[in-house]
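Asker: What would the 3D arrangement of this be:
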Amino acid sequence: MSHHDDLPRPADITPEFGSALEMWEAAVAAAPDRTAVHYFDGRLDYAAVDELADAFACALLDGGLTAGDRVALYLQNVPQFVIGLVGTWKAGCIAVPVNPMNRQRELDLVLRDSGARALLCLEGLHESVAAEVVPDTDVVLTITTSEREHQTRDDPRAFPEPRRRPGGSGGEVPDMAELVARYRGSAPPRARLGPDDVAVLTYTSGTTGPPKGAMNTHRNVVFNARTYRDWIELGPDDVVLGVAPLFHITGLIGHVALAMLLPAPLVLVHRFHPEVVADAVRDSGATFTVGAITAFIALLNAPGVDPADPATLTKVYSGGAPIPPSTTRAFEERFGHYVHNVYGLTETTSPALGVPLRARAPVDPGSGALAVGVPVHGTLARIVDDDGAEAPPGEVGELVVSGPQVVPGYWGKPAETEHALPGGALRTGDVARRDADGWFYLVDRKKDQINAGGFKVWPREVEDVLYEHDAVREAAVVGVADGYRGETVKAFVSLRPGHHADPEELIAFCRARMAAYKYPRQVEVLDELPKTTTGKLLRRALRERPGA
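Answerer: From the prediction side, this is the model:
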């Protein structure tokens, strides 16, 4: 740990609850009338969500599911996600969040790998994707739900009315509202869930191979919900803004599980759009959020966002992608709030390192990168060399994390588990360094390193320099084939509205600020850079572009 006085003291890491379901039940008992989900102009209180989740659990059990079965949630950021998640736990089952951007091939992989027995999906996704996939899987119960983006009622116990589904599904696939109406008032038998039972199977992005299902246990979920609460000094008076997708580990823990633990309202807006998010903050008084830095860059550059809109959003965290120092400065200048770094992975059930609320990340004097934080409570982070020996402060190596938030392994993949988690310690694949005060700096992914004529170049460093240019909105750097150097540095950028910069200007800007072997020899300006649904820039897609 750091020697800084502004870092929080380590807390007792004993879980407060034996399962995430117990955590939810405590929220309902403590605040049944408090808003649980704020969705546009509609509200659902904790008691209402609990009643709806009971009904959903009964529908699952009557549909043939038993304890330990997997339930896939193929949804956007809608209230039905929370109801489905809690209802899955009430049935004693395991939730499998699915990226709503997945098409047939990806959905088929997740359903087959997890052995999911039930699928809750948006009706549009059923018609366009799932209807073709489900017959060849183990799914025995498919439930669709309305894609209505908001409710117009303030009844805290309201739920979308059943809707006619588009042609093709007929009456064979039940609507969630129909099932809830049928089973409402019933409660399932008490589920027996323990700390080491799997709560959710969250699938990795597959950047180093086919996606794998990380087994996030109830202990993992409860521990890191508490990490967010204690590290960021959150309480029941806070309001959680859900900008990260709920299918992703950041949304699952930093939004849903955290809101349960506090307990506090969770504000959802279907999908991220900067003007819509700004309106939601203004209307709900949201105080905390965590999301990819690309979301905050979008807020910065959205012409329709008034600087006063996010006035209440005083606790802002970003994870999943590096934060350029210039972006934190610009966000604070425009909105008055500092963006804190947090670092975690699917396999660490969200946070493993973070910048405490009352601290600011130091800047690495060598690379200009912001620190991603220090280890959160009860967590051990080390830098190891290629032989697995711990590297001294200042040396670059692979980041290895151990702690109560680290998953026990991947679903049905013992070989992959042993490779990534030898002895229970997660080899993250991220290259990092630790300074003498205990702050960690992320250098880059091992696989993204560029070898330019024998010189090693980390894309992050080049990207951070590009972000210093006033015209650059987003930047991503990759290595491309070069007849002379073997590999050379190429940058892709998008520009801020109303700004102009040609490739030659950007190359010269970097050349004046970097060693000769580092600056990009090629720059391509795009309207938008490709991203994952969680906001990470897709370097792989850029490398595969024609002419790259």
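Asker: contacts, neighbours, all on C-alpha from now
Answerer: OK.
Asker: okay, now Gly319: neighbour count?
Answerer: The criterion is other CA atoms under 10 Å. On that basis, Gly319 has 26 neighbouring residues.
Asker: Please apply the same query to the one 4 residues further on.
Answerer: Taking other CA under 10 Å as the neighbour definition, Ile323 ends up with a count of 25.
Asker: would it count as being in a strand?
Answerer: No: under the criterion used here (DSSP: H, G, I helix; E, B strand; the rest coil), Ile323 is coil, not part of a strand.
Asker: Can you give me the separation between the residue nearest to it when sequence neighbours are not counted and Leu537?
Answerer: Spatially, and ignoring its direct neighbours in sequence, Ile323 is nearest to Ile293 (6.2 Å; CA to CA, 6 or more residues apart in numbering). Separation of Ile293 from Leu537 (CA to CA, to the nearest Å) stands at 10 Å.
Asker: So for these two, which residues contact both of them?
Answerer: Contact with both Ile293 and Leu537 is made by residues Ala321, according to CA atoms under 8 Å, 6 or more residues apart in numbering.
Asker: Please compare these two by neighbour count and tell me which comes out ahead.
Answerer: Between Ile293 and Leu537, Ile293 has the larger neighbour count (other CA under 10 Å), namely 24 against 21.
Asker: One more sequence to fold, the one below, so I can look at both together:
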Amino acid sequence: MDVYSRRPWLGLYTSRPADAGPEFANALEMFAAAVGRAPETPILRYFDGVTTLRELDALSDAFACGLLDSGVAHGDRVALYLQNVPQFVVALLGVWKAGGIVVSVNPMYRPRELDELLRDSGAKAVVCLEGLYANVRAVFDGTVFTTSELRHQSRNDPRAFAGVERLACPDALDLEEAIARYAGRRPPEVRPRPDDVAVLTYTSGTTGPPKGALNTHGNIVFTASVYRDWTETGPEDVILGVAPLFHVTGLIGHIGLALLVGCPLVLFHRFEPSLAVDTVRESGATFTVGSITVFLALMNAPNADRAALGGLTTIYSGGAPIPPAVVKAFVERFGTYIHNIYGLTETTSPALAVPLRSAAPVDEATGALSVGVPVYGTVVRVVGDDGVPLPAGEVGEIVVAGPQVVPGYWRKPEATAGTFRDGGLHTGDVGYMDAAGWFFIVDRKKDQINAGGYKVWPREVEDVLYEHPAVHEAAVVGVPDPYRGETVAAFVSLRPGHHANEQDLIAFCKPRLAAYKYPRRVTILPDLPKTATGKLLRRELRTRPGSP
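Answerer: This is a model prediction of the structure:
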């Protein structure tokens, strides 16, 4: 029997059968159902500000009318250049109701990076925070709606907004004024098809120029339902918004899940560990999903203890490898297990996940923690360089097929053809499946280190470094070496109040790894470079001045 067809977890860990059809035709229909069920339910919380489903429906209706009057037409792209604020959700729904396509933009982007995305997407309008308006006007002369951090939230909370004031934005339209102007009006009804594009979500660019993944309405409805059923999130739950909303994890695991289930999404502008701990305590948050760097930061927050975080009973983490030592330490301190989840921008978030209340196995040979099993309706295979599926236990490229896989990249036919082929998405991630059907990610293909002919995967070395009590974060790369061609180099940051030097860490790794695997060079940094979603930027470390 084809081992990839033996998926005993289907129907065992989720309430939804693998062959069930889509519940809704599009994300607007999904949202409308939640409004119809319980319109007075709080759906967004932002410090002391609360927005109900009925209010969110009305706000997004008004904004859609403002967009249409400003010249945005069906199929036009509208960029959202915002932090984790309620206005993001209002604008997202408003763009969809106007028949448009949302372009998610990282609020950390500077004008050059912003220009690249706006040009590539052909955005007709931009919604941005007032503090980011200058960046927009430096590269864009179209319609701009601006909004202040002070809107929809407490005017008196000094933890995140001390000294924040309204800023003048000449030639911009004020988002709040536009909503007030069109209050009570409804836009003409639009009914997106499942294969209509809802969001252009740009890849992080860790392997080259960003590409806009065509996340469709069907993709969003499917993956929101995966999160709901896999995590058993219901109307009584509260979602903590730690992942950036512009990223596919925030789009689906926060916004999509909240709009489908009709439960509150708690936002707090941008992630700051102590503020996040306070927010969990104050909001009664029960579920979240984010990069492992989020949970590393929470562990080191001065106000973090079991009483503060104990209510956060369901946690998933994806986007970056999870060292087993970190999961163990988090459970010991806070009592909650961190479940692995695996997906990409191109899979609209989840493709593999550890079933709720299950512990991921650890591979004895490599120390890698499993990223889970395929979510329902999804086929995941491991293939060799020739594209032929490999048997259990053999390492190859991960290929995903299912309703969450996007149809391609925006206006990039060559990149689309190279990535989406032979009936699946070729992820570029290398891994294997064990005999029981659990999947393990070894690393990215391009990150493999060739040390004198021996192959070294950075994750294995990083997992060993994380076992050292002083190590907060670790990243391993290959750097040129005159003798071996390439050698193993490590970059680490240390936990507050802990000390270690290069020789300490090399000596720690030496007895735990084969001779060709342990790092020959270690550099200690205050912080490691990452994308906004927590992925380590190994390419930046390789080219860093003074690299080891």
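Asker: so what number do they get for TM-score?
Answerer: The TM-score (TM-score structural alignment, normalised by the length of structure 1) is 0.95; 532 aligned residues with a CA RMSD of 1.5 Å.
Asker: quick one on the thing from earlier: what's near enough to touch the residue nearest to Ile323 of structure 1?
Answerer: In this structure, Ile293 of structure 1 makes contact with Ser318, Gly319, Gly320, Ala321, Pro322, Ile323, Gly535, judged by CA under 8 Å, 6+ apart.
Asker: Touching, the second one and Tyr343? I think so.
Answerer: Yes: the pair Gly319 of structure 1 and Tyr343 passes the contact test of CA atoms under 8 Å, sitting 5.5 Å apart.
Asker: ranges for the strands of the stretch 401-548 of structure 1?
Answerer: Across the stretch 401-548 of structure 1, reading from the start of the chain, the strands by DSSP state E, counting those that start in this stretch fall at 426-434, 440-445, 450-452, 455-457, 472-482, 486-495, 522-525.
Asker: mind checking which of those strands is nearest Trp411 of structure 1?
Answerer: strand 426-434 (15.5 Å; CA to CA).
Asker: Against which helices or strands is the closest one packed?
Answerer: Here strand 426-434 of structure 1 is seen to pack against strand 380-384, strand 396-402, helix 414-420, strand 440-445 when contacts are counted using 3 or more CA pairs under 8 Å, 6 or more residues apart in numbering; DSSP states H and E.
Asker: Now tabulate the ones you listed in CSV and tack on mean neighbour count.
Answerer: CSV is the format used below for those (neighbours: other CA atoms under 10 Å):
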stretch, mean neighbour count
strand 380-384, 21
strand 396-402, 23
helix 414-420, 14
strand 440-445, 23
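Asker: now those in TSV, with distance to Ala308 of structure 1?
Answerer: Shown next, in TSV, are those (distance: least, CA to CA, whole Å):
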stretch	distance to Ala308 of structure 1
strand 380-384	38
strand 396-402	39
helix 414-420	45
strand 440-445	32
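Asker: sorry, back to before: from the contacts of Ile293 of structure 1, pick the one nearest Glu132 of structure 1.
Answerer: Within the set of those, Gly535 lies nearest Glu132 of structure 1; the separation is 28.2 Å, counting by CA to CA.
Asker: how about that closest one, what does it touch?
Answerer: By CA under 8 Å, 6+ apart, Gly535 of structure 1 lies in contact with Ala292, Ile293, Thr294, Ala295, Gly320, Ala321.
Asker: In strands, which of those appear?
Answerer: If you go by DSSP state E, the contacts of Gly535 of structure 1 have nothing in strands.
Asker: now, which of these sits nearest Tyr338 of structure 1?
Answerer: Ile293 (12.2 Å).
Asker: about what we covered before: just so I know, which of the helices and strands packed on strand 426-434 of structure 1 lies nearest Leu179 of structure 1?
Answerer: When these are compared for distance to Leu179 of structure 1 using CA to CA, the nearest one is helix 414-420, at 37.8 Å.
Asker: residues in contact with that closest one?
Answerer: Contact with helix 414-420 of structure 1 is made by Pro408, Gly409, Tyr410, Leu426, Arg427, Thr428, as judged by CA under 8 Å, 6+ apart.
Asker: What is the neighbour count of the residue mapped onto the fifth one from structure 2?
Answerer: In structure 2, the residue equivalent to Arg427 of structure 1 is His426, according to TM-score structural alignment. Residues lying near His426 of structure 2 (other CA under 10 Å) number 21.
Asker: Give me the distance between His426 of structure 2 and His247 of structure 2.
Answerer: Distance of His426 of structure 2 to His247 of structure 2, given as CA to CA: 20 Å.
Asker: swap in Gly485 of structure 2?
Answerer: Remark: distance between Gly485 of structure 2 and His247 of structure 2 (CA to CA) = 37 Å.
Asker: more crowded one of the two?
Answerer: With other CA under 10 Å as the criterion, Gly485 of structure 2 and His247 differ in neighbour count, and His247 comes out ahead with 22 against 14.
Asker: show me what contacts the more buried one?
Answerer: Neighbouring residues of His247 of structure 2 by CA under 8 Å, 6+ apart: Ser104, Asn106, Thr201, Thr345, Thr533.
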